[in-house]
Every structure is written in structure tokens, then in C-alpha cells.
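Novice: let me see the structure of the following:
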Amino acid sequence: MYYTVEPGEAEEEFARAGTARIITKFLTSRRPGPLCVPKEVGFGGSPHTPIVLPSWLSEEDVNYYVTKFDQKGFTGGLNYYRAMDLTWELTAPWTGLQIKVPVKFIVGDEDVTYTTPGIKEYIHGGGFKRNVPFLQELVVMEGVAHFLNQEKPEETSAHIYDFIQRF
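Specialist: Modelled structure (predicted):
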């Protein structure tokens, strides 16, 4: 049995694990593919298993996020996933339209979205270029997950600056 996005269920699990553990797990996760959390394991995992912070993430950073999420909770973010069907319905009129502006796409090779089955084939197999015909450059940053602007801020900023300079 896996956790669902039913109202209250994930919030209860997050409260059980604690905000600091949830935030740290989110920021340091390197599991490829879509997020699936078995109920018997829980998202926080064992509270006795330490999570080592990578060099780009400090205790001060974690504490900042914990302070913010302790104020408002996780419901707002979780509601994004709860509304996914509605989002698809609302954006249906734009299905099949191309993005016709210059684009530089930057993703980490360990990003959960990039490692979701079928995504690499879509990006590198021509599907992405068909939908984004003005794709100027595709950058896959090695050893980087979902928070590339935090994990490699100088490199990410340089990529963005280089792209903007072209115009």
C-alpha cells in the first residue's frame, strides 16, 4: 500500500516524520523515477537513519525552510498534485501547441522528473524538439537532482546568463 494524495493522509505522514526530516529528504533525494512511498516505510523513513547534508545544503538552509513550512504546512504544495486532473482539463485547449520562443532547457541527470520512465526518450528522441522547435540548447547537468539552482548555483547562473546574452 502506498500513500496517496488524499487530503490529510500525506499531511499526517509529514507531521509524524517531522518538518525538518521531510524537508531534508526532499532536498537530498536521489531516487530515480516517480516518487512512490510505501506506507510501511513512510516518507521520513526511520528516524534513526541519519541524513547527511551535501556540501550545497547547510543546516541554516534546512532551518529556514522548516520555519516557513511550520508556519503554513505542506497542504499548498500537496494540493498541486491533488489538482493534477483539473490542471490537465484546464490546459486541454493548448494540447499539441508548440512553444515558439527561444529555449535553453537545463535539467539534472538525477532529477526525479528526468529519470521518470519515458522522459529521457522524449527529450533526446525528438519529441521535445517537436514541441519546442526553437530549443537552442539542452543541458543535462551531471550529479545534480531537482534543485539545480541550489546544488550548482554558479554553473546554473552561468548557463542562464550565457543564454540571455544571445539576445
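Novice: rest of the way, CA atoms for contacts and neighbours
Specialist: Fine.
Novice: so which residues of the chain form strands?
Specialist: All strands of the chain, identified by DSSP state E, fall at 103-108, 135-141.
Novice: alongside the first, I'd like the structure of this one:
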Amino acid sequence: MSRLDDACRWLRERGAETVDHPGGTLYAHLLRVHDRLGAAGHDEAVRLAGLTHAAYGTDGFDLVLLDPADREPLRALVGVDAERLVHLYGACDRRRSWRNLAGTGQLVDRHTGRVETLAPGQLRPFVDLCVVNELDVMAYDPTVAQRYGDYFRTLFAAWSPVASPDVTAEARRLLGDDGG
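Specialist: The predicted structure is shown next:
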């Protein structure tokens, strides 16, 4: 079995196929995020992080599939690099981190309040995961796009210098271009 197969089985065992989410279920959303990151050219670790990005819960989705204090099972499942990205994603305080992220590379941990600077090579995968996740939600829930489209259009334009060109192009295609 591959890591992908193992991670999919793990998600199903934790009930991800039974959790409602825009576009069907949480499981379907996670698979789409995985696939979108692959289409943007990301490696297996980033794709697996996309697949499991909600494991520890997030600032926008409270459901926890695995206690963030017990990180070893996810590390063993998807690898150290993927788990690290999942942990960063789940811990990120969006309100205090996202606006200046492209310039500072810093995240505020929503659990501890500590500021963490992303290591070289982590910023683009983190930003791409954030963008791809939000684009997928908006694609399946037009009310999110209507309510937050201007915010995300501006945010994603600010992130474009650090995001993958394919991800930036997809954001502009789906949200329109604000000139950023």
C-alpha cells in the first residue's frame, strides 16, 4: 500500500466520509485539495499534507480527527514534512497571521499565541495549501464566495509573490483579478 492509500483509509476510519462539508463530505474535500496541490506541481509530502490538513482541526473547522498533542501517528502515516505542514496549518491563527504572511513568513499559533517563522521552503507550500483549501470551499459553497470573495481576492493577490504561479492563476480565474 502507498502512503496515499494508507492516509485515505485512516481518514475513512476517523469518519471523514460522514462529515458534511461544502461539496459533499470532508473526505471528498480533502481528496480534492490533495489533487489540486498535485495539479499545481507539489510533491508527495505537500499533497499528503493537503489530504490530511484538517487532522488537528483548523481555525476555520473545529472538528479534530487526531489530538494535536499526539503527532506521532500522523508523522508515521504521512511523513515528517507532511505532518509538519499539517500541524502549522491547524495551529495557524488566521486573523493574526494571514494579512502579513507573505512579508513576514510568520504564523501565530492559535493555541499558544507563540509566533513561529516558517523555515525556508515552507512558505510556498503553506500558502498554496491555504489558497487551494479556500478555493475548494468557495467552489462548492457560493455563499462563502459571495461573503468573503473580496477579502480572499485581496489576500491572495498579496500572497501571489510567494504562491505557486498555478495556484495564483486559479485564484484569479475563480475570484477575478484585483490587479495584484
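Novice: TM value for the aligned chains?
Specialist: Here the superposed chains carry a TM-score of 0.26, computed using TM-score structural alignment, normalised by the length of structure 1; 83 aligned residues with a C-alpha RMSD of 5.9 Å.
Novice: distance to Pro153 of structure 1 and mean neighbour count for the strands of structure 1 - can I get that in CSV?
Specialist: Shown next, in CSV, are the strands of structure 1 (distance: least, C-alpha to C-alpha, whole Å; neighbours: other C-alpha atoms under 10 Å):
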stretch, distance to Pro153 of structure 1, mean neighbour count
strand 103-108, 12, 17
strand 135-141, 12, 15
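Novice: list the contacts of the residue lying closest to Met138 of structure 2 once chain neighbours are set aside.
Specialist: Closest residue to Met138 of structure 2 apart from its sequence neighbours, by C-alpha to C-alpha, 6 or more residues apart in numbering: Ala145 at 5.1 Å. Contact analysis of Ala145 of structure 2 by C-alpha atoms under 8 Å, 6 or more residues apart in numbering lists 138-139, 175.
Novice: let's see 10 Å
Specialist: 134-135, 137-139, 151-153, 174-175 (C-alpha atoms under 10 Å, 6 or more residues apart in numbering).
Novice: how much space between Arg3 of structure 2 and Pro73 of structure 2?
Specialist: Plainly put, Arg3 of structure 2 is 13 Å away from Pro73 of structure 2 if you go by C-alpha to C-alpha, to the nearest Å.
Novice: neighbour count winner among these two?
Specialist: The neighbour comparison of Arg3 of structure 2 against Pro73 (other C-alpha atoms under 10 Å) goes to Arg3, with 15 against 12.
Novice: and the helices in structure 2, which stretches?
Specialist: Secondary structure of structure 2, counting by DSSP state H: helices at 3-13, 26-39, 44-51, 72-78, 80-91, 94-97, 101-104, 123-140, 142-159, 165-175.
Novice: among these, which is the most enclosed?
Specialist: helix 44-51 (a mean of 26; mean count of other C-alpha atoms under 10 Å).
Novice: find the nearest non-adjacent residue to Lys104 of structure 1, please.
Specialist: Glu137 (4.8 Å).
Novice: how about the contacts made by that neighbour?
Specialist: 102-106, 159, 163.
Novice: list the buried residues in stretch 9-26 of structure 1.
Specialist: 10-11, 13-14, 17, 19-25 (16 or more other C-alpha atoms under 10 Å).
Novice: Asn133 of structure 2 contacts Asp35, doesn't it?
Specialist: No: using C-alpha atoms under 10 Å, Asn133 of structure 2 is not in contact with Asp35; the gap is 11.1 Å.
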